[in-house]
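>>> Got a predicted structure plus its sequence, pasted below:
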Amino acid sequence: MFNHKITVIQVLPALNSGGVEKGTLEIGRYLVKQGHESIVVSAAGRLVQSLIDEGSRHIEADIGAKKLSTLKYIPWFKQLMRDIRPDIVHVRSRLPAWVVYLAWKSLPENERPRLISTFHGQHSVNRYSAIMTKSERIITVSEMMRDYILRSYPDVDPEKISVVYRGVDMTLYNPDFFPNQNWQDHWIATYPQTRNKPLLTFAGRLSRRKGIEDFIQIIAELKQSGLPVHGLIVGETSPKKKEYRQELERLIHEKQLNNDITFTGHRSDLQNIIAISKAVFSLSKEPESFGRTVTESLSLGVPVVGYSHGGVKEQLERLFPEGKIEVGNVNEAAEVTRKILTGSSVQIRRNDIFTLENMCSETLKTYRELMADKRRVVLDR
């Protein structure tokens, strides 16, 4: 096994916001702290300065742009690999993966770095998406995603796949955390309707598949049973979702919940909001590849009520099985929430699985394993 300093290039479309981008920064920071060289290639974005401040190098290239001129980056990336001579190239998105793979394949085999891809979510199954399987090793964020890859691409060798769960920084997300008094005072001043009420939080961008209608129905059932709860829907409404937002507002009005549910829009202080909540909800109608908010909430000691499928199921099974709900069963979700609110014992297991340290160390372990493996796996289909 190699133990010397390694150089890693991570490649993704841009560095603005989102789970993929956050994971890229976290891996970069960890590599630097471990004495390795971290380089990221992207079209830049608001997170670039943070990346640089944490010791990584950024190379700007619009390598994920969906236009014909992006093909110019194939010879450019080939030369970049020759100049830098990285040990690992790690791709996290499909179009950059095509550019990188074609550049990588054009190098003589003895000049190629080791090539890794990460499946962050369920792409449509086609030749375009199949590029993510052409790397020498595949990292995936949950067992559900591993099954998805093997089911969708039966030619993939199961031995190529490493499950590396996403993780949170336990120095920040732990049961001892609680927002300071200034923040609490400002919250109440902004949302006085939430004062002295148990808060139930749904976090995520507004989307039909997220199960927001079910969340509204759960609030309605709890109100009917006499519990003075207040629901928070925390997430931005994209311009394309304005009509859907209006549908949700009409549903809230029909159920006479106008004073009981608040849309906060996008918030940069979600950690604080979760910490003051009595429960957090994950009700997606389709299985999520992971669901980072679930881990963050449980790590803070806040119960999660979630539909039992996908990566959310895997987290709840390990940390809070009482929160698992049959998909679409609003009555069961309301009953479990009622038990949480009325003081039934809530036993959330300590999170020693979905941690940032585990995620980063397992990723580095995967890099080293591939470097030690002399076999070259190249799929030409």
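Alright, I've got the coordinates.
>>> rest of the way, CA atoms for contacts and neighbours
Fine.
>>> All the strands of the stretch 51-200 of the chain, in order from the start?
With strands called from DSSP state E, counting those that start in this stretch, the stretch 51-200 of the chain shows them at 57-60, 88-91, 114-119, 137-140, 161-163, 199-203.
>>> structure B:
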Amino acid sequence: MKVMQLLPELNSGGVERGTLEIARALVKAEHQSLVVSHGGRLVAQLEAEGSTHLTLPIHKKSLSSLWQIRPLRQLIEAHQPDIVHVRSRVPAWLTHFALRGIPKQRRPHLISTVHGFYSVNRYSAIMTQAEKVIAVSDSVVKYITDHYKNCPPQDIVRIYRGIDPQAFPHGYQPSAQWINHIYTLFPQLENKFLICLPGRITRLKGHETLIELMERLQTEYPNVHAVVVGGADPKKKAYLDELEATIQDRGLREKITFVGHTSEIREWLAFSDIVLSLSNQAETFGRTALEALSVGTPVIGWNRGGVAEILSHLYPQGLIEVDDREALFHAVEQHIKNLQPVAPVQQFSLDDMCNKTLDLYQSVVNRR
């Protein structure tokens, strides 16, 4: 097979990571892998792993992107992929118009992946207008069936995102050298019960809830410390300043540490005693929660979206009713008093995701 994946850019994020994972699986299975995007820092890795990158500015949510319809059509006609797989709305619209200019018998099969709970409108509906629509969780299947009645349920295929269990092995512990380095940078973490909130610094990730929780915990459990693992985009600096001012006002300066952007997420998840998932909106999957459970760290999170699906399968005692601050406090308290073991994760593997996606490609090609 020859498969062409389309996405806006190749810098960082879940969509980008998923694109590289499928590209790698295609190459490993001796298929041809093409990726079309505006480019980015992951292009070098993509090409080193055997895929071909085709640069096209299909990343802007503006009318000027319509100029890319003809170049995209020319790319598709030149490379003649069996499958075109769109992963984002602007590329999906451009592909929609590009394919209309190609005779039906020469058009590739069209597959989309719905990665997010997009705003419900005509613009987002394009993601459900493909031969097969991949949903990354049951929550996304429900979102599509609830809001896009024109998408036949039999055309929706749920394929969970996955992680490599060898990259996040059960019982993993950071090296003594890493731990000593962290204690040098952040001496306040030594001999503490660590609560980790991973994720970018945005209003969606529940930092205010963490601050409230820490304010309540500090009197009874002075040994508890929170680490916020994730950086702030320059555009979010005002929000970061706001959080730090709140922490200062509530006397929590010695109780909450921001470690900034890091590529060592596995180390931090394993180093922490518990991990929280407190997003203000449902997450479509919840990869970080899965990574934490995979290394054996308990996760406590709101009972919604993809995180709820992961916890219900792997660690149901970590599920808390949405926004129930009292239940959150008691669940954390229980873990401080009696840390519970997490069983080795047998589900949500990267191999499973890749195999199911490639099987779907093959079944669509075989139908012709």
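Sure, I can see it. All values derive from a computational prediction rather than experimental measurement.
>>> Post the TM-score for the overlay when you can.
In this superposition the chains share a TM-score of 0.96, using TM-score structural alignment, normalised by the length of structure 2; 368 aligned residues with a CA RMSD of 1.4 Å.
>>> sorry, back to before: for the strands of the stretch 51-200 of structure 1, please prepare CSV with the additional fields distance to Ser42 of structure 1 and mean neighbour count.
Formatted as CSV, the strands of the stretch 51-200 of structure 1 follow (distance: least, CA to CA, whole Å; neighbours: other CA atoms under 10 Å):
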stretch, distance to Ser42 of structure 1, mean neighbour count
strand 57-60, 5, 17
strand 88-91, 11, 24
strand 114-119, 15, 24
strand 137-140, 20, 26
strand 161-163, 24, 20
strand 199-203, 28, 24
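>>> Could you provide those strands in TSV, with additional columns for distance to Glu335 of structure 1?
Converted to TSV, the strands of the stretch 51-200 of structure 1 look like this (distance: least, CA to CA, whole Å):
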stretch	distance to Glu335 of structure 1
strand 57-60	50
strand 88-91	43
strand 114-119	35
strand 137-140	34
strand 161-163	34
strand 199-203	14
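>>> out of those strands, which comes closest to Lys105 of structure 1?
strand 114-119 (10.2 Å; CA to CA).
>>> what range in structure 2 does that closest one sit on?
On the basis of TM-score structural alignment, strand 114-119 of structure 1 is assigned to residues 109-114 in structure 2.
>>> Distance check, the residue mapped onto Phe177 of structure 1 from structure 2 against Asp164 of structure 2.
In the superposition onto structure 2, Phe177 of structure 1 corresponds to Tyr172 when matched by TM-score structural alignment. For Tyr172 of structure 2, the distance to Asp164 of structure 2 equals 13 Å [CA to CA, to the nearest Å].
>>> So for those two, which sits in the more crowded spot?
A direct count of neighbours by other CA atoms under 10 Å for Tyr172 of structure 2 and Asp164 places Tyr172 higher, at 18 against 14.
>>> what about the residue mapped onto Val229 of structure 1 from structure 2, how many residues close to it?
Under the alignment (TM-score structural alignment), Val229 of structure 1 pairs with Val224 of structure 2. If you count neighbours by other CA under 10 Å, Val224 of structure 2 ends up with 20.
>>> Over to His261 of structure 2?
So His261 of structure 2, with other CA under 10 Å, has 17 neighbours.
>>> OK, contacts around it?
Under the criterion of CA atoms under 8 Å, 6 or more residues apart in numbering, the contact partners of His261 of structure 2 comprise Arg200, Val229, Gly230, Gly231, Ala232.
>>> I'd guess the second one is in a helix, am I close?
No: according to DSSP: H, G, I helix; E, B strand; the rest coil, Val229 of structure 2 belongs to no helix; its state is strand.
>>> My read is that it contacts Ile195, right?
No: with the criterion set as CA atoms under 8 Å, Val229 of structure 2 and Ile195 do not qualify as a contacting pair; they are 10.4 Å apart.
>>> Counterpart of Gly291 of structure 1 over in structure 2?
Here Gly291 of structure 1 is matched to Gly286 in structure 2, going by TM-score structural alignment.
>>> Just give me the neighbour total for the aligned partner of Thr209 of structure 2 in structure 1.
The criterion is TM-score structural alignment: under it, Thr209 of structure 2 has Asp214 as its aligned partner in structure 1. Residue neighbour count, defined by other CA under 10 Å, stands at 20 for Asp214 of structure 1.
>>> can you list contacts of the strand or helix carrying Met4 of structure 2?
Applying DSSP states H and E as the criterion places Met4 of structure 2 in strand 2-6. With contacts defined as CA under 8 Å, 6+ apart, strand 2-6 of structure 2 is touched by 19, 31-37, 80-88, 91-92.
>>> Fine by me, we can end here.
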